[in-house]
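K.L.:
okay, predicted coordinates and the sequence, questions at the end:
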Amino acid sequence: MEAYVVATACTKFEKKPNQTFKGLTEEVYLDLLREAELENGDLIGQAWFGNCGMGTFGQRNIRGQVCFTPLVNKKLFPERVGIINVEGGCATGSMAFHGAWKDVVSGIEDVSLAIGVEKIFQPDRPDMIQEIYDGGIDQFDKDEWIKFYKDVGDQLGKPFNPEEKKGTIFMNTYGLQALWHMKKFGTTQKQIALAASKNHFHGSLNEKAQYQFKVSVEDVLNDREISYPLTRSMCAPIGDGAAAALICSKKGLKLFTKEVQDRAIKIKSSVLTGGKYRTLDEPGLSRIAAQKAFKQADIIQKDIDILEIHDATSFCEIYQLEMLGFCDDGKGGQFVEEGKTSLDGELPVNLSGGLVSKGHPVGATGLSMVHELSVQLKGEGAKRQSKRHKYALAENGGGVIGFEEAACSVIILQSPF
């Protein structure tokens, strides 16, 4: 059964210490209604609410129900509609999308909502920020992953110290992955810096990005080291925000105005895969997700025009280009260095600015990727608009198990034009 993204919305990503979860929910939901040309959400039959950090603020259960109560009271969200709460680390938003997509393709609902809402930044409570991130790695058997990373670090000559606080534990693991890739394939720190600088340029063109300034390759390389070879400009910042998507069936599409119908994005595939403790030279879970997604969509890599890749660090762009099949293993750095992933390149990547520039409020990130790709596929990207925009792919990872994410989503979308 066919499914469509009928509307998307995304707040500006930034540090919002005075904003509330309910406020972010209402802001992005009302933007979504306006985009869908709806006065209220009475068409919605199901909702999937993604969030990671709310429990740290005291709301550990019924998160979506709590955040939507004001909207129900205002008659903006329908009464008695079920809300399913979703959490999957940085892949949370994509999991919410996947749930809403399954509602539609299964024939159970004609219209389903996916929303991701996140607050992480607390200026006076770094312990709360740390607690949220700690949830993305095994807290029951810490010795297992500490030993894993120490063994890898010893092989690479880069001692692993879980107490080192230059960034989150994830930055340390990405640093190990990047260094392994450099030693294995000859990837350079400058190639990683090129990916970072390129995405900061894209972010300078995005009014909703957390960082809207350019950063030269030299400044990226000279920035404060987080975990060699990664510097601060190569790493996603802490921030808050929300994003949402409204998904419908072919039958449900007829419930919207003709203008909205004409701009609906077709969902070609949505796939989730799970991580494991893999060997260092074994392909990651995103490769499996991509293979399944391309098969489901019945297209190949050469058909894709634009990508949104989960660059929690800029090394991830290099690595995921390989895992997703857009270049050979070990050639991702060269692919970036040749300018192929820039706005005017043959395969633009992270025109939103990516996580390193757009920002990374973890529960909202996956849906912000869908939002950016929808903007691009409709030809509404303004100064950052890709020239080619028929098919687009989003790759979103969450949590960590060993040398890879705990969860991965790959979504392929098709332009309405």
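P.N.:
Great, that's in hand.

K.L.:
rest of the way, CA atoms for contacts and neighbours
P.N.:
OK.

K.L.:
which SS class is the nearest residue to residue 371 once chain neighbours are set aside?
P.N.:
Nearest residue to residue 371, sequence neighbours excluded (C-alpha to C-alpha, 6 or more residues apart in numbering): residue 8, at 5.4 Å. Classification of residue 8 by DSSP: H, G, I helix; E, B strand; the rest coil places it in strand.

K.L.:
quick one: residue 8 and residue 246 touch, right?
P.N.:
Yes - counting by C-alpha atoms under 8 Å, residue 8 sits close enough to residue 246 to count as a contact (6.3 Å).

K.L.:
for comparison:
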Amino acid sequence: MRDAYIIGSFSTRFQKWPDKSFKDLTREAYLGALADAGMENGDDIEFGWFGNCGMWLHNDQGSIRGQVCFTPLVNEGLFPARVPMINVEGACATASMALHGAWKDILSGQTDVSLALGVEKIWIPDEPEKIQRSFYAGIDNFDADEWMEYYKAAGEEAGKEFETGPNRTVFMDTYAMQACYHMKKHGTTQRQIAAGAAKNHNYGAKNPNAQYQFEMSVDQVMQDRPVSYPLTRAMCSPIGDGAAAAVVVSEDYFQGLPQAVKDRAVKIRANALSGGKYKKLDEPSLSMTAAKKAYSMADLKPDDIQVAEVHDATSFCEVLQVEMMGFCDIGEGGRFIEAGETGPGGKVPVNTSGGLVSKGHPVGATGLSMIYELTTQLRGEAGERQVPDARIALAENGGGVMGFEEAACSVTILERARD
């Protein structure tokens, strides 16, 4: 298998950007990734993968999204004309799927330089109903009765009734149901979930790209406004906008680069995808399947991972995903986090960016923002949140809803290219 390297990575700050368009955010992420790669222009780029979920809610732009957003850049000579661009959508896993495509470009041997970019604008202040529509695009809208019955039955088993109504979302309620089941079966506590949220808010306070840049104590997290027990607002990812990108190159191209660029490059050791299904409550998640594939591909094991970003759309997700990634035993995620094992100086620092609950979650950009954080960590450029001498990193990013798991999941393993 050919080696693939990330030589440029960039993320905008995540926040509500009412005055920035999709084209503005695309430009910022693209030019930022080029500059990070030491490239004066994009003339060497041979292929593009453009990730987005909700642009169809803005001016009915449901197709050719990437081509539309890159048109000004082509006209200005900043992006090469005639380069093919594939549009990607996989709900919250969209940007990771874009990276997967760029990585496969390199592995195919047909491409030496490929671009992956994800962009999203979720905040629509004048039409808040569209925000809800954007989220409900990530669940089965043809056979809603199927998941309604599934959740009603699962609620009885979890000890938390499935409810619907105004001022609620299926997504937060079903995460809460999963948390209650984990609490019932494994003895996980609300305070342990809150410990993960506080840890991530404290990391996010040190991240200039984070949507929320303030520290929180465990007590403050628990006392925040209830969303759906055991989840409070501080345990749930916010609504915001942003973009992120990566430039991926082949070994041949990498060898011809200046030493300064090589020294900051990151190798993609593995990139694995898995698909969701209506699973039993006590059945491992699709993320475990993706993680096992990634570990096998990279010839590594969980103990080799030194820093990770996992998809904490709610802070319970981090409890679950540290188990699914093999960082601790099944059922021990809450205690593992509460003991500080995912924080500074812990066994494996997780979500040093602040995670989705603090960094933010502009759906189509999230996966590549994880890659940006881990690339920054592996380069030793993360400042106050730096994990000392990090060499191997993992990103887990799930998207969409299929019962009690995502419809798709990506696990990527990265390695510092130069010691």
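P.N.:
Now that the structure is in, tell me what you want to look at. All figures in this text were calculated on a predicted structure; none of them were measured in a lab.

K.L.:
tm score of chain vs chain?
P.N.:
Overlay of the two chains. TM-score (TM-score structural alignment, normalised by the length of the first structure): 0.98; 416 aligned residues with a C-alpha RMSD of 0.9 Å.

K.L.:
hmm, back to that, overlap in contacts of residue 8 and residue 246 of the first structure?
P.N.:
Common neighbours of residue 8 of the first structure and residue 246, using C-alpha atoms under 8 Å, 6 or more residues apart in numbering, are residue 32.

K.L.:
out of these two, which sits in the busier spot?
P.N.:
The neighbour count for residue 8 of the first structure versus residue 246, taken as other C-alpha atoms under 10 Å, is higher for residue 8 (29 against 25).

K.L.:
residue 66 of the first structure -> the second structure?
P.N.:
Applying TM-score structural alignment, one finds that residue 66 of the first structure aligns to residue 68 in the second structure.

K.L.:
in which helix or strand does that match reside?
P.N.:
Per DSSP states H and E: residue 68 of the second structure is located in helix 65-75.

K.L.:
tell me roughly how far that helix lies from the first structure on average.
P.N.:
Comparison of helix 65-75 of the second structure with the first structure after fitting gives an average deviation of 0.1 Å (mean C-alpha distance after the TM-score superposition for the first structure).

K.L.:
so which strand or helix has the spatially closest residue to residue 166 of the first structure that is not a sequence neighbour?
P.N.:
With sequence-adjacent residues excluded and distances taken as C-alpha to C-alpha, 6+ apart, residue 166 of the first structure is closest to residue 226, at 5.4 Å. Using DSSP H and E, residue 226 of the first structure sits within strand 225-227.

K.L.:
against which helices or strands is that strand packed?
P.N.:
Under the contact definition 3 or more C-alpha pairs under 8 Å, 6 or more residues apart in numbering; DSSP states H and E, strand 225-227 of the first structure sits against helix 169-185.

K.L.:
how distant is the helix it packs on from the center of its chain?
P.N.:
Helix 169-185 of the first structure sits 20 Å away from the centroid of its parent chain (C-alpha atoms, centre = their mean, to the nearest Å).

K.L.:
what range in the second structure matches that helix?
P.N.:
Under TM-score structural alignment, the match for helix 169-185 of the first structure is residues 170-186.

K.L.:
contact partners of the matching stretch?
P.N.:
With C-alpha under 8 Å, 6+ apart, stretch 170-186 of the second structure has contacts from 151, 155, 157-164, 188-189, 227-231, 236, 281, 314, 316-317, 331-332, 401, 404.

K.L.:
can you rerun that using 7 Å?
P.N.:
For stretch 170-186 of the second structure, the external contacting residues (C-alpha atoms under 7 Å, 6 or more residues apart in numbering) are 155, 158, 159, 160, 188, 189, 228, 229, 230, 231, 316, 331.

K.L.:
what residues of that stretch count as buried?
P.N.:
170-183 (16 or more other C-alpha atoms under 10 Å).

K.L.:
after superposition, how close is it to the first structure?
P.N.:
Here stretch 170-186 of the second structure, set against the first structure after superposition, deviates by a mean of 0.6 Å using mean C-alpha distance after the TM-score superposition for the first structure.

K.L.:
could you measure from residue 293 of the first structure over to residue 231 of the first structure?
P.N.:
Distance, residue 293 of the first structure to residue 231 of the first structure, using C-alpha to C-alpha, to the nearest Å: 33 Å.

K.L.:
repeat for residue 160 of the first structure
P.N.:
Look at residue 160 of the first structure and residue 231 of the first structure: by C-alpha to C-alpha, they are 17 Å apart.

K.L.:
quick one: which of those two has more around it?
P.N.:
Neighbours per residue, other C-alpha under 10 Å: of residue 160 of the first structure and residue 231, the larger number sits with residue 231, 24 against 21.

K.L.:
which ones are touching the more buried one?
P.N.:
220, 221, 223, 224, 225 are the contacts of residue 231 of the first structure under C-alpha under 7 Å, 6+ apart.

K.L.:
now render the residues you listed as TSV, adding neighbour count and distance to residue 258 of the first structure.
P.N.:
What follows is those, written out as TSV (neighbours: other C-alpha atoms under 10 Å; distance: C-alpha to C-alpha, whole Å):
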residue	neighbour count	distance to residue 258 of the first structure
220	24	46
221	23	50
223	13	50
224	13	51
225	16	52
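
K.L.:
would you say residue 268 of the second structure is within a helix?
P.N.:
No - checked against three-state DSSP, residue 268 of the second structure lies outside a helix; its state is strand.
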